[in-house]
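# below is the structure, and that's it, no one-letter string:
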């Protein structure tokens, strides 16, 4: 245990200010008799005045960067279990709410800025008629905006955590409970809005499938809570070890005629580390148990689905040559898959850049009439003078069986948030002149094979969007996307999002993308097939319709509510105990 404690101390790397604080106290009091209350204050005071400005922000930034390395392209997902430790420790040592919030903001900039750097791949937009410098400015603006939006969550959390750390009678375990509840609560608020992507939970996808299975219980909040709790326990062990060492050094110099240090926490560092390790193991064992459950796949529930990945670059997609290639490739791909005996064919978001009324005059529509096989077609829908980004179910007789309109539009790409303020700063990235409108958030997608769970591109980041459709009877996931706007890291992160949605809802997922990565994912999150990037491909696979209900599908994110309830009770008990003392 001593070695473990020393290991923690070596990670701190900033014990110089501890020694300076002790020397200052010794010189000031010069072995004078000091009341115990004064010693307690000396040991628990925030020594941030000894920090340099650089170190005060460098440590949180490094922690954020470590978390930013967990998703694609690096995919160093184990770092997520320690990357929050620096900011938790630094917030505990802050001297004011402002210091704590700024540290959180810096951590958030490191995380979200690195994880979302792929957004800069929209540059250059010269093919849209945007000058090169203006295109660069738009890309930087978008990246900065979404980075700061995500960092704001961490800043608020850090400010609240700082306040919690001021309650000296609140135990380490209660602080971890409250800190975890706060993070989950803030993620719940952010994900209910229109700009969301980087939940802590997605840092584990698609590699740590065991822990991702906790999502079946209460959605992504379960995985997020696990990550925050483990980080919090390790950080509290670090904090406890620091205070213990401060007290030992003071006692060694005979500052007081006492030999026991002030107890800021009832738990020793080794104990807290043991709890963290135990929690990590138990959570993975629970996930392993959920992952090990066999899939029941009756033959009558089988559905053979085909995918066409057209690989039509956005630089030509909406122009004459792009439309010609789209019609040729998707028609040929459809015919090839029909010959393989598929029941239906899924195409990507906006695969055929036509309004449905115009599409009916094209070769692709004629092929459907000739072959009689259902096609889910990504195209544009009309709504008055506006248009929608839609997925149509076209029957073998040419009738439109159903239509799903994209409900979650991309901020700054498909619409301008706070348009009255930002409209003059940034132009719409979509080259279409018509106004894109969102579909109803409560719509359902019927198919000849049963109700489906539909998601178009950006909607993959919103777990509740998929949960609601699964609870309403959706039997399989159809994810239609076009990630050609961005750098190659984004399609990998997008796939990671759909892996999580498949696990949470216990559904098969079929992903069709324009340029990659298209995929087939089973209810355990296993990727059975994945396309290449920037390639033209077709693929046929048998999936199975399912009507199971996970706890998350049935009750939604119940864990966050429970965490807040437990945190409230624990905090109230701690304050009551303090008054009694």
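That came in fine, so what should we check first? Since the model is a prediction, treat every value here as computed from it, not as a measurement.
# going by C-alpha atoms from here, please, whenever you check contacts or count neighbours.
Fine.
# and the helices in the stretch 451-581 of the chain?
463-471, 489-505, 551-555, 558-580 (DSSP state H, counting those that start in this stretch).
# with the stretch 101-250 of the chain instead?
For the stretch 101-250 of the chain, applying DSSP H, counting those that start in this stretch gives helices covering 132-165, 172-191, 209-212, 215-218, 220-252.
# residue contacts, the residue nearest to residue 494 when sequence neighbours are not counted?
In space, and not counting its chain neighbours, residue 494 is closest to residue 460: 7.2 Å by Cα to Cα, 6 or more residues apart in numbering. The neighbourhood of residue 460, defined by Cα atoms under 8 Å, 6 or more residues apart in numbering, consists of 479, 494, 497, 498, 501.
# next one: residue 290
By Cα under 8 Å, 6+ apart, residue 290 lies in contact with 210, 213, 214.
# residues contacting residue 315?
Taking Cα under 8 Å, 6+ apart, one finds 127, 128 in contact with residue 315.
# where's it, which helix or strand?
helix 314-317 (DSSP states H and E).
# which one is the residue nearest the centre of the chain nearest to, not counting chain neighbours?
The residue lying closest to the centre of the chain (Cα atoms, centre = their mean) is residue 199, at 2.4 Å. Ranked by Cα to Cα, 6+ apart and with sequence neighbours excluded, the top spatial neighbour of residue 199 is residue 187, at 6.9 Å.
# for that neighbour, what are its contacts?
153, 199, 221.
# for it, give its distance to residue 179.
Per Cα to Cα, to the nearest Å, residue 187 is found 12 Å from residue 179.
# list just the nearest of the contacts of residue 187 to residue 293.
The closest of these to residue 293 turns out to be residue 221 (Cα to Cα; 21.8 Å).
# correct me, but that closest one touches residue 559?
Yes. Between residue 221 and residue 559 there is a contact under Cα atoms under 8 Å: 7.2 Å.
# more neighbours: which of the two?
Between residue 221 and residue 559, counted using other Cα atoms under 10 Å, the more crowded position is residue 221 (27 against 20).
# that older thread, could the helices of the stretch 101-250 of the chain be laid out in a markdown table, adding distance to residue 86?
Below are these laid out as a markdown table (distance: least, Cα to Cα, whole Å):
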| stretch | distance to residue 86 |
| --- | --- |
| helix 132-165 | 12 |
| helix 172-191 | 14 |
| helix 209-212 | 23 |
| helix 215-218 | 26 |
| helix 220-252 | 7 |
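# quick check: which of the ones you listed is nearest to residue 353?
Comparing the helices of the stretch 101-250 of the chain by Cα to Cα, helix 132-165 comes nearest, at 23.5 Å.
# in that closest one, what counts as buried?
135-136, 138-144, 146-162, 164-165 (16 or more other Cα atoms under 10 Å).
# that one: how far from the chain's middle?
Relative to its chain's centre, helix 132-165 lies at 15 Å (Cα atoms, centre = their mean, to the nearest Å).
# likewise for stretch 495-503?
11 Å.
# please enumerate residues in contact with it?
With Cα under 8 Å, 6+ apart, stretch 495-503 has contacts from 202, 205-206, 212-213, 215-216, 220, 460-461, 463, 466, 477, 479, 508-509, 517, 519, 521-527.
# 6 Å - rerun?
If you take Cα atoms under 6 Å, 6 or more residues apart in numbering as the criterion, stretch 495-503 is touched by 205, 206, 460, 461, 509, 523, 524, 525.
# and here's the other structure:
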């Protein structure tokens, strides 16, 4: 019985860590829980062999991602037409795949603790940041997004991106564990890690206050663009039943809004209608001539002409006469929603998932031009990929950086869940990283305006019919992150490779005879307080 309890307690601690992870994330919004979510897992793996630490970390990751991504079940049911059991299996598979990050993190941290002199306080955030940069995910969910409500803390993203905020969150956890474990095991209080944490927080918060004040001064003197957002509260499946009615509703709401106040631009969500155009993408759309305002709108576009026929998820910009000013095709497609992996090789797969589209990925990164203003446009979940938005913000062939960012989204596939808030929170960091306002419009919510500091200054509800009008600043300039990208992530990858390489090298020497005692220590699962703290 004692052995059973001894094995069960670390597992329970890992499960608790996973629960704290998703409750502290965007959507559930208990952001302070992310400052302590790793403490149970640190306790669980403190005297485990690396392979057992991996298993416990993976367990925590599965719980955290299954709880945070529960809405994936509904997405698979509506988006891909899967029955409930297969949709639940899809969630489990996704949680297991994403949860591997925590398993590998726990393994690496334990290996480093046993075999090197590296301090856990620094190993933990370095390894986590390396994995967030390196690990491939269908839905990236950077830990730093949990802190979107704390603008003083998040302004470092214009230097080091959202990865820097993730690093800070794990660093806080590691310092707290270092102090707590030292007190539990030696009944002594260690002040040094807390002093380092205090210094780091003072620097981060001070930088945040300085940058917010500087950006606010820039915004106060900037030209403003009056933008109207149309949210009709029509779900993604509605277009299959009466697509013309959805278009007419957007049209009517746009005309009514333009009559109330002058607008520089009106924005619709993605995929509002279908349209066929020649490959030149030039021409006029008569239906937009009566709206008396430029419109940025989403459509399913089919290219016509010899050798063409490809279908794209496209954003189009039209002037008040309906003339097409520019188009942008989505390039980061949703697997099983906008294409099926290996579907080109095995076309029969599409017959098994009738609701899955078959889109062609876009290739252009050119901004759209409205008068003298340059607009960076992304579609759907492209705005949660920092490098994708950074590439769009480079300004294409001419290198003329856009003035404002726009995102056209359909979040209705996820129901009335936490996903729209998670999506918005992740997207809000693109404003900080690039110091541009972000305009996001969705068909069922949340549509929002995010200022260049990353604050959500106005927003709609979820599953509501609304219009939203606000003025957004036209800004120029760039940031360290926009110029150099994830330097912190690459540095952490190099440091992690060095640390793990050093640890595995020492383990190899131990097995050859020079370190037999140390090897026995690892296999026994004993821990070294000096190395673990």
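Happy to help now that I have it. Since the structure is predicted, the reported quantities are computational estimates derived from the model, not experimental observations.
# need the counterpart of the residue nearest to residue 199 of structure 1 in structure 2.
By TM-score structural alignment, residue 187 of structure 1 lines up with residue 132 in structure 2.
# can you confirm residue 369 of structure 2 is in a strand?
Yes. Per DSSP: H, G, I helix; E, B strand; the rest coil, residue 369 of structure 2 lies within a strand segment.
# for structure 1, what spans make up the strands?
Applying DSSP state E to structure 1 gives strands spanning 302-309, 344-346, 374-383, 386-394, 400-405, 453-456, 477-481, 509-513, 519-521, 527-530, 537-544.
# so which of the ones you listed is the most packed in?
Of the strands of structure 1, the one with the most neighbours on average (mean count of other Cα atoms under 10 Å) is strand 509-513, at a mean of 29.
# mean distance, it to its aligned residues in structure 2?
Superposing on structure 2 places strand 509-513 of structure 1 at an average distance of 0.9 Å from its equivalents, by mean Cα distance after the TM-score superposition for structure 1.
# repeat that for stretch 272-279 of structure 1.
In the superposition against structure 2, stretch 272-279 of structure 1 averages 3.6 Å from its aligned positions (mean Cα distance after the TM-score superposition for structure 1).
# buried residues in that stretch, which are they?
272, 273, 274, 275, 276, 279.
# ok so, going back, which of the contacts of residue 290 of structure 1 map to contacts in structure 2?
Comparing these with structure 2 on both residues aligned by TM-score structural alignment, their matches' Cα atoms under 8 Å, the contacts found in both are residue 213.
# tell me which of the helices of the stretch 101-250 of structure 1 lies nearest to residue 446 of structure 1.
helix 215-218 (24.2 Å).
# tell me the residues of structure 2 aligned with that closest one.
Per the alignment by TM-score structural alignment, helix 215-218 of structure 1 matches residues 157-160 in structure 2.
# return the distance of that stretch from the chain's centre.
15 Å.
# and for stretch 402-414 of structure 1?
Stretch 402-414 of structure 1 sits 19 Å away from the centroid of its parent chain (Cα atoms, centre = their mean).
# now do the end-to-end distance for it.
Using Cα to Cα, the distance between the terminal residues of stretch 402-414 of structure 1 is 23 Å.
# what of stretch 308-326 of structure 1?
By Cα to Cα, the extent of stretch 308-326 of structure 1 from end to end equals 11 Å.
# and stretch 407-417 of structure 1, by the same measure?
15 Å.
# that stretch corresponds to what range in structure 2?
Taking TM-score structural alignment, stretch 407-417 of structure 1 hits residues 331-341 over in structure 2.
# go through the matching stretch and flag the buried ones.
Across stretch 331-341 of structure 2, burial judged by 16+ other Cα under 10 Å covers 331, 332, 333, 334, 336, 337, 338, 339, 340.
# in TSV, list the residues you listed along with distance to residue 179 of structure 2.
Below are these laid out as TSV (distance: Cα to Cα, whole Å):
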residue	distance to residue 179 of structure 2
331	46
332	43
333	45
334	43
336	46
337	47
338	48
339	49
340	49
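# identify, from the residues you listed, the entry nearest to residue 235 of structure 2.
The shortest separation between residue 235 of structure 2 and any of these is 14.9 Å, and it belongs to residue 337 (by Cα to Cα).
# ok, the closest one to residue 105 of structure 2 distance?
30 Å.
# hmm, back to that, measure the match of residue 187 of structure 1 to residue 109 of structure 2 for me?
For residue 132 of structure 2 relative to residue 109 of structure 2 (Cα to Cα), the value is 15 Å.
# and if you look at residue 56 of structure 2?
From residue 56 of structure 2 across to residue 109 of structure 2, the span is 12 Å (Cα to Cα).
# please apply the same query to residue 350 of structure 2.
Residue 350 of structure 2 sits 43 Å away from residue 109 of structure 2, going by Cα to Cα.
# ok, residue 504 of structure 2 next?
Here residue 504 of structure 2 is placed at a distance of 12 Å from residue 109 of structure 2 (Cα to Cα).
# overlap in contacts of these two?
Both residue 504 of structure 2 and residue 109 lack any common contact, where contact means Cα under 6 Å, 6+ apart.
# neighbours of the equivalent of residue 368 of structure 1 over in structure 2, how many?
Matched to structure 2 by TM-score structural alignment, residue 368 of structure 1 sits across from residue 288. When neighbours are counted by other Cα under 10 Å, residue 288 of structure 2 registers 19.
# kindly report the same for the one 3 residues further on.
Look at residue 291 of structure 2: counted by other Cα under 10 Å, it has 22 neighbours.
# quick check, it in contact with residue 256.
No. The pair residue 291 of structure 2 / residue 256 is not scored as a contact, 9.1 Å apart, by Cα atoms under 6 Å.
# picking that back up, so what's the closest residue to the match of residue 368 of structure 1 other than its chain neighbours up against?
Distance criterion Cα to Cα, 6+ apart; nearest residue to residue 288 of structure 2, sequence neighbours excluded, is residue 322 at 4.6 Å. Counting by Cα under 6 Å, 6+ apart, residue 322 of structure 2 touches 284, 285, 286, 288, 289.
# what does residue 164 of structure 2 give?
Contacts for residue 164 of structure 2 (Cα under 6 Å, 6+ apart) come out as none.
# now it: how far from residue 452 of structure 2?
Taking Cα to Cα as the measure, residue 164 of structure 2 and residue 452 of structure 2 are separated by 18 Å.
# which among the contacts of residue 290 of structure 1 gets closest to residue 175 of structure 1?
Among these, and counting by Cα to Cα, the member closest to residue 175 of structure 1 is residue 214, at 22.8 Å.
# for that closest one, grab the count of nearby residues.
27.
# the one 10 residues further on too?
Counted with other Cα under 10 Å, the burial measure for residue 224 of structure 1 works out to 25 neighbours.
# just residue 127 of structure 1 next, same as before
Using other Cα under 10 Å, residue 127 of structure 1 is surrounded by 12 other residues.
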